[in-house]
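Participant: With the input below, show me the fold.
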Amino acid sequence: TAADLGRFAAFLMAGDERVLAPATVAEMRVPAAPAAEDDPDGGYGLGLQLLRRDGRTLIGHTGSLPGFVACLWIGVEDGLAGIALANATSGPSPSAVAADLVRIVAEAEPRFPEPWRPLPAAAVDRDLLELTGPWYWGTYAYGLRIVADGGVVLEPLRGPGRRARFRALPEGGWVGLNGYYAGETLRVVRRPDGRVSHLNLGSFVFTREPYEPGDAVPGGVDPEGWRGL
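Facilitator: Okay, here's the model as predicted:
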């Protein structure tokens, strides 16, 4: 029923520790294979269909049998789900109807952002806190910040660029959950004396200063250091 699919949509957005942890459900939403040539806006996660439409990524699934068609699309960032059920075999696409429902409500009643709340002091790892702040890939400035579940976000400090959220791994480091770095491992590389040298993200090296002398910058560093033109 529509009510059943509504409850399922809520689960696919937030997870439920009695079934699957939120982090596991989030992994299900990550693209598991590239989009097909004949369907560049579609794809699959783990058991979930993915659709890029109207500037947003939708997750869910379609379903059909002769005489019955259905679709559930969820806009996680908007906190919305569109459900379409029909006793039909052909006709208007339930996929388009469900996607339109998400778009219409998102545009007419945009979601209020959650109020900012500081993390409890006891929940912040001091070693992790020292990693926050600016990092440089070449001369491109990025910022690393902590999120509430112990993960981190790496994002450009200005302008467009590759932004990704990372989930902490039990053995150390983090794994990318979305964007260009989905599935890539972010780890801290330390010097022999234990001080942080740089961040390694799938062979991308981030240093505290642009082309910081003495760090492992691919291609090496000019002895005179980095200089703007």
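Participant: For the rest of this, base every contact and every neighbour count on C-alpha atoms.
Facilitator: Will do.
Participant: Buried ones in stretch 9-27, by neighbour count?
Facilitator: By 16 or more other C-alpha atoms under 10 Å, the buried positions in stretch 9-27 come out as 9-15, 22-23, 25-27.
Participant: Could you do stretch 35-43 as well?
Facilitator: Result for stretch 35-43 [16+ other C-alpha under 10 Å]: buried residues 42-43.
Participant: for it, the distance to its chain's centre please.
Facilitator: Computed by C-alpha atoms, centre = their mean, to the nearest Å, the chain-centroid distance of stretch 35-43 equals 19 Å.
Participant: tell me how far the ends of it are from each other?
Facilitator: Length of stretch 35-43, first residue to last, C-alpha to C-alpha, to the nearest Å: 5 Å.
Participant: Which of the buried residues of stretch 9-27 fall within helices?
Facilitator: Among the buried residues of stretch 9-27, DSSP state H puts 9-14, 22-23, 25-27 in helices.
Participant: Now flag whichever of these is closest to residue 88.
Facilitator: The closest of those to residue 88 turns out to be residue 9 (C-alpha to C-alpha; 22.9 Å).
Participant: same for the longest helix anywhere in the chain, what does it pack against?
Facilitator: Longest helix of the chain, by residue count under DSSP H: helix 94-108. If you count contacts as 3 or more C-alpha pairs under 8 Å, 6 or more residues apart in numbering; DSSP states H and E, helix 94-108 packs onto strand 56-65, strand 68-75, strand 80-86.
Participant: Following up with a second sequence; could you model it the same way so I can compare the two?
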Amino acid sequence: MSVLLPSTERALLHRLAVAQADGRAPSVVAGVVRDGSLAWSAGRGAGGADVDAAYRIGSITKTFTAVLILQLRDEGALALTDPLERHVPGVAGTATLLQLLTHAGGLTSERPGAWWERVEGGDAAGLLSALAGEAPRLEAGARLHYSNVGFALLGEVVARRRGAPWAQVLQERLLDPLGLRRTGPTPVGAAVEGWAVHPHADVLLAEPSAATGAMAPAGELWSTVGDLARWGSFLAGDTGDVLHPDTLEEMQQPATVDDGSAWTTGWGLGLQLVRVDGRRLVGHGGSMPGFLAGLLVEPSSGDGAVALAAVTSGLPIGQLTQELLLSLADHEPALPRVWAPAPVPADLLELTGTWYWGTAALTLSVEGVDRLRLTPAGGGGRRSRFRPAPGGGWTGQDHYYAGERLQVVRAADGRVTHLDLATFVLTRQPYAPAEVIPGGVDERGWHRPG
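Facilitator: The predicted structure follows:
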């Protein structure tokens, strides 16, 4: 467990205390993650707040459901491009699993009928019956439209593909392997009561904690600061044998955003994405009657923060979570990972250096032992990282060339003649040699006209 400086702990406690007082929350607990473990935690509330008690975490549940779907995809049990209809017939619309994961399926945001968060929920058959005849609110894929119903249906996909209830699959595939013993559809051990605070007086109203039935995969879970710290480490990259790191990175890529190229919040595959103060954060917020929750991690540093409050509204839980994480980084910046040499195959090493796309210079470097990074030599332009692809070559991981193939082309004698990147030809000299440049090269070569 990392040990923080007293000044850092005081700054974190101050932010927590201000949030609890200004937000008029009966209790708030929080923690920060450093080096893969809970480095600090505290609680504030009238009469104290037990940092080990369980709170409802609302839509943070969706991150668990998303991982269960990605596990199935990685096993070949489904494709993200599958229409929902293939796995759960009877829902109007053409939404794919991918669109549901990124809140672009166009489905209604809430279950038709009574306010689902405050009443006992029925089974999947009841949910499908409630959705029967409900037209999509938007055309699938058209735009971001947050949908709790979409994740409830993803949970039903998990149940049908695994042949077991969603909660059982969750326990066996995620909670047990990761040691999340205080997380589940019902509280495990001590739990707090959820409260509503009167907007104009300092009095409370107890909120119900109804089991949501088929809507559970969208927001049912209870958890603790300690368990969410471990889940935060998972989302930051410590996936163990539960999920391939490449799949986690895929989940963290923006698919739908709130304001185009200048996006500050958006969605990956079941993950909320946030950009603040030049930092890229991933996680999710959550709310249920009587409770607010927030979890954010910074994959580049591994730092994270979690905050849980026993109040229906009034406390900006997302802001508190961001402030805790940024305060940690400001007071005690994370140390970079120790650099160490790595063995690189000779045939990979020979590809490094400067390449030209036409006249634009690009630098190809090796990351680790088998990854490649292509960056514009001048700073601006197209860039991507690549990982080895089945059958040879490399597949783009991000930016412009995400999903595209990079191939090394060799002459009969084994000499590398050029690189083929999604049909673009990269050569060691600008527009050379002529025989590999599509459309040919002016036979006069480089010259001064006139």
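Participant: TSV for the buried residues of stretch 9-27 of the first structure, including distance to residue 111 of the first structure?
Facilitator: As requested, those are exported to TSV (distance: C-alpha to C-alpha, whole Å):
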residue	distance to residue 111 of the first structure
9	17
10	15
11	18
12	18
13	14
14	16
15	20
22	20
23	22
25	21
26	20
27	23
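Participant: wait, what's in contact with the residue nearest the centre of the first structure?
Facilitator: By C-alpha atoms, centre = their mean, the first structure has its centre lying nearest to residue 178, at 2.9 Å. Residue 178 of the first structure sits next to 30, 164-166 when contact means C-alpha atoms under 8 Å, 6 or more residues apart in numbering.
Participant: List just the nearest of the residues you listed to residue 47 of the first structure.
Facilitator: Among the contacts of residue 178 of the first structure, residue 30 lies closest to residue 47 of the first structure (C-alpha to C-alpha), at 10.4 Å.
Participant: so is that closest one in a helix, a strand, or just coil?
Facilitator: coil (DSSP: H, G, I helix; E, B strand; the rest coil).
Participant: which residue in the second structure lines up with it?
Facilitator: Matched by TM-score structural alignment, residue 30 of the first structure corresponds to residue 253 in the second structure.
Participant: Then residue 136 of the first structure?
Facilitator: Aligned against the second structure by TM-score structural alignment, residue 136 of the first structure finds its counterpart in residue 356.
Participant: Would you mind confirming that its match makes contact with residue 428?
Facilitator: Yes - using C-alpha atoms under 8 Å, residue 356 of the second structure is in contact with residue 428, at 6.0 Å.
Participant: tell me which element the match of residue 136 of the first structure is part of?
Facilitator: Using DSSP states H and E, residue 356 of the second structure sits in strand 353-357.
Participant: in that strand, what's buried?
Facilitator: Under the neighbour-count criterion of 16+ other C-alpha under 10 Å, strand 353-357 of the second structure has 354-357 buried.
Participant: Looking at the residues you listed, spot the one nearest residue 366 of the second structure.
Facilitator: Using C-alpha to C-alpha, those come closest to residue 366 of the second structure at residue 354, 12.6 Å.
Participant: With adjacent residues omitted, what lies nearest to that closest one?
Facilitator: Among residues not flanking residue 354 of the second structure along the chain, residue 363 sits closest, at 4.6 Å (C-alpha to C-alpha, 6 or more residues apart in numbering).
Participant: Just want the angle from the helix or strand hosting the one you found to strand 353-357.
Facilitator: Element membership for residue 363 of the second structure, per DSSP H and E: strand 360-367. Strand 360-367 of the second structure and strand 353-357 are oriented at 140 degrees to each other (axes from the mean of the first three to the mean of the last three C-alpha atoms, to 10 degrees).
Participant: Tell me roughly how far strand 360-367 of the second structure lies from the first structure on average.
Facilitator: Compared with the first structure after the fit, strand 360-367 of the second structure shows a mean deviation of 1.6 Å (mean C-alpha distance after the TM-score superposition for the first structure).
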